[in-house]
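Q: Need a 3D model of the following:
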Amino acid sequence: MVLELHAPVTTTGGRGVVAMVLLEKRIPFELVPIEWDTLNSKEHLAKQPFGQVPFIDDDGFILYESRAIARYLEEKYPQQGTKLIPTELKAKALFEQAASVEFADYEPYARAVYMAGKAKRFRGLPDDHVAFDEAVADLSRAIDVYEVILGKQKYLAGDELTLVDLFHIGFGATFEFLGCDLLVKGPNVSRWWKDIISRPSWISLSDGIKSTYTYE
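A: Model (predicted):
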């Protein structure tokens, strides 16, 4: 049974990150499209009790939360495709350090930028402009630190691409559209960001997740 990715066809958020990991690891998969208005259905909640997306079905093994899915895929296929988690002790420690930073110091503020920016863009409410500016200011503190880190190494966990870098794409890919330029301002962050969004795995998702990907 080919692995199933249950997600909307758009590429933002965790669903796009999981699809990108599947492509980087060259894992054949089938997209099972989910409509947004079905997230609270009994059938969906039986697989994802929080009513969110995405989740995978790997021959009957159900797993949700994009970071958990990405780690699972890397650990199941360590020798296939792009290596996304280092195994050497100190390199892995630096990976875990960067993963903790992404989860604690980037994701909450990136999510706030996304939510406020979406409201500002599509509703145009004055309060949403204020919330957006505040969220961008909060996120900028982390990006300023990234600028220093990326002045010393190619990626956030060292000189090799890891899952940590890919985890930033979900919200980051929406920033320019929403009016946030934090990922293209500083020379080091801009260089890193252009690198990861120029990967063939992300470019191939630009028109949405295709129904099926297979590999030779």
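Q: C-alpha only now, for contacts and for neighbours.
A: OK.
Q: ranges for the strands of the protein?
A: Secondary structure of the chain by DSSP state E: the strands cover 3-7, 29-33, 55-58, 61-64, 212-213.
Q: and of the ones you listed, who's closest to Gly186?
A: strand 3-7 (33.3 Å; CA to CA).
Q: Give me the spatial nearest neighbour of the residue in the chain sticking out farthest from the centre, chain neighbours excluded.
A: In the chain, the residue that sits farthest from the middle, by CA atoms, centre = their mean, is Pro126; the gap is 29.3 Å. Closest residue to Pro126 apart from its sequence neighbours, by CA to CA, 6 or more residues apart in numbering: Lys120 at 7.8 Å.
Q: What is the burial count for the one you found?
A: Counted by other CA atoms under 10 Å, the residues lying close to Lys120 total 20.
Q: Contacts for stretch 154-168 next, please.
A: 14, 17, 20-21, 67, 70-71, 83-86, 91, 94-95, 97-99, 102, 107, 146, 149-150, 153, 192, 196 (CA atoms under 8 Å, 6 or more residues apart in numbering).
Q: what does stretch 142-153 give?
A: Asp105, Tyr106, Leu156, Asp159, Leu182, Leu183, Gly186, Pro187, Asn188, Val189, Trp192.
Q: Out of these, the closest to Val130 would be?
A: Leu182 (17.0 Å).
Q: Contact partners for the closest one?
A: Leu182 makes contact with Val136, Ser140, Ile143 under the criterion CA under 8 Å, 6+ apart.
Q: quick one: which of the residues you listed has the most company?
A: Of all the contacts of Leu182, the most densely surrounded is Val136 (22 neighbours; neighbours counted as other CA under 10 Å).
Q: structure for this one too, so we can compare:
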Amino acid sequence: MVLKLYAGTRAAGGGGLVALVLAEKQIPFELVVTDLSARQHKTPEFLAMHPFGQIPVIDDDGFILYESRAICRYLADKYADQGPPLYPRGPKERALVEQAASVESANFFSPVMQIFRELILKPARGLEKDQSVVDAGVTDLSAKLDVYEVILSKTKYLAGDEFTLADLFHLMAAPRLAEGGVDIMTASTRPNVARWWNDVITRPAWVKLRAEGIKEIN
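A: Okay, the predicted model is just below:
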């Protein structure tokens, strides 16, 4: 039975992360388009898979898993010998990936989402942004990226010299900051961050996903 991915068609958010792992690993899957505007994610059938009624969700031959980062780890681990080594098996190497992934979750994601909500989500809903909230988020994110600059002065990627899930997780929302006029990820004042970020967002699989959307791999 081919793996089923319940998500939207746009390469963004958690669905985009899972789709990128599927693309990098060339894992066959069936896309089950879940229309949030029609509240398909709140039906009893969907809530039986994801009790919070969110996407993405995968069904891997009856094994149901939700939460994008957990799905990405599962897929990268199951298909470790296929495609790039996104989740190394060695205990020390994996610990470094988990360390960097924890940094993303605890330090990077929150200010990014603070800015994203004001600059992207609010205008999309016809609401006015609060510039003071944007400015606070930029200040917070800038401080975190100053630390990233130090880390990335020593290694090519966040967990070493190979692209891993720790880098991939940063694609949840940060690529859209530039759409709101916040080019903080490629600022010349942080050349190592800019070098790393340009590398991450120009990976062929990600570029293809952004251009074509999420599509089935058979």
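Q: care to give me the TM-score?
A: After superposition, the two chains reach a TM-score of 0.93 (TM-score structural alignment, normalised by the length of the first structure), with 213 aligned residues with a CA RMSD of 1.5 Å.
Q: export the strands of the first structure to a markdown table and tack on mean neighbour count?
A: Shown next, in a markdown table, are the strands of the first structure (neighbours: other CA atoms under 10 Å):
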| stretch | mean neighbour count |
| --- | --- |
| strand 3-7 | 22 |
| strand 29-33 | 19 |
| strand 55-58 | 21 |
| strand 61-64 | 14 |
| strand 212-213 | 14 |
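Q: what do we get in the second structure for Gly81 of the first structure?
A: Correspondence of Gly81 of the first structure to the second structure, assessed by TM-score structural alignment: Gly83.
Q: Based on its surroundings, how many neighbours for Asp159 of the first structure?
A: Quick note: Asp159 of the first structure (other CA under 10 Å) scores 12 neighbours.
Q: quick one: the aligned residue in the second structure for it from Ile151 of the second structure, how far?
A: The alignment partner of Asp159 of the first structure in the second structure, by TM-score structural alignment, is Asp161. Counting by CA to CA, to the nearest Å, the separation of Asp161 of the second structure from Ile151 of the second structure is 12 Å.
Q: Stretch 72-79 of the second structure: which residues count as buried?
A: Residues of stretch 72-79 of the second structure classed as buried: Cys72, Arg73, Leu75, Ala76, Asp77, Tyr79 (neighbour count, 16 or more other CA atoms under 10 Å).
Q: Find the nearest non-adjacent residue to the first one, please.
A: Excluding the flanking residues, the one nearest Cys72 of the second structure by CA to CA, 6+ apart is Val18, at 5.6 Å.
Q: which residues does that neighbour contact?
A: Neighbours of Val18 of the second structure in contact, by CA under 8 Å, 6+ apart: Pro56, Ser68, Arg69, Ile71, Cys72.
Q: and if you look at Lys42 of the second structure?
A: Per CA under 8 Å, 6+ apart, neighbours of Lys42 of the second structure: Gly53.
Q: Now which residue in the first structure aligns to it?
A: Checking TM-score structural alignment: Lys42 of the second structure goes with Asn40.
Q: The longest helix along the second structure corresponds to what range in the first structure?
A: Ranked by number of residues, the top helix in the second structure under DSSP state H is helix 131-152. Counting by TM-score structural alignment, helix 131-152 of the second structure falls onto residues 129-150 of the first structure.
Q: Met172 of the second structure corresponds to which position in the first structure?
A: So Met172 of the second structure corresponds to Gly170, using TM-score structural alignment.
Q: Can you verify my assumption that its match contacts Thr10?
A: No: under the criterion of CA atoms under 8 Å, Gly170 of the first structure makes no contact with Thr10, lying 10.9 Å away.
Q: Neighbour count for these two, which is higher?
A: Neighbour totals were compared for Gly170 of the first structure and Thr10, and Gly170 leads with 21 against 15 (other CA under 10 Å).
Q: which residue lines up with Ser110 of the second structure in the first structure?
A: In the first structure, Ser110 of the second structure lines up with Pro108, judged by TM-score structural alignment.
Q: residue ranges of the helices in the first structure, please?
A: 13-24, 42-47, 66-76, 89-101, 107-123, 126-149, 163-167, 169-178, 187-197, 200-203.
Q: Can you tell me which of those helices is most buried?
A: Highest mean neighbour count of the helices of the first structure: helix 13-24, a mean of 24 (counted as mean count of other CA atoms under 10 Å).
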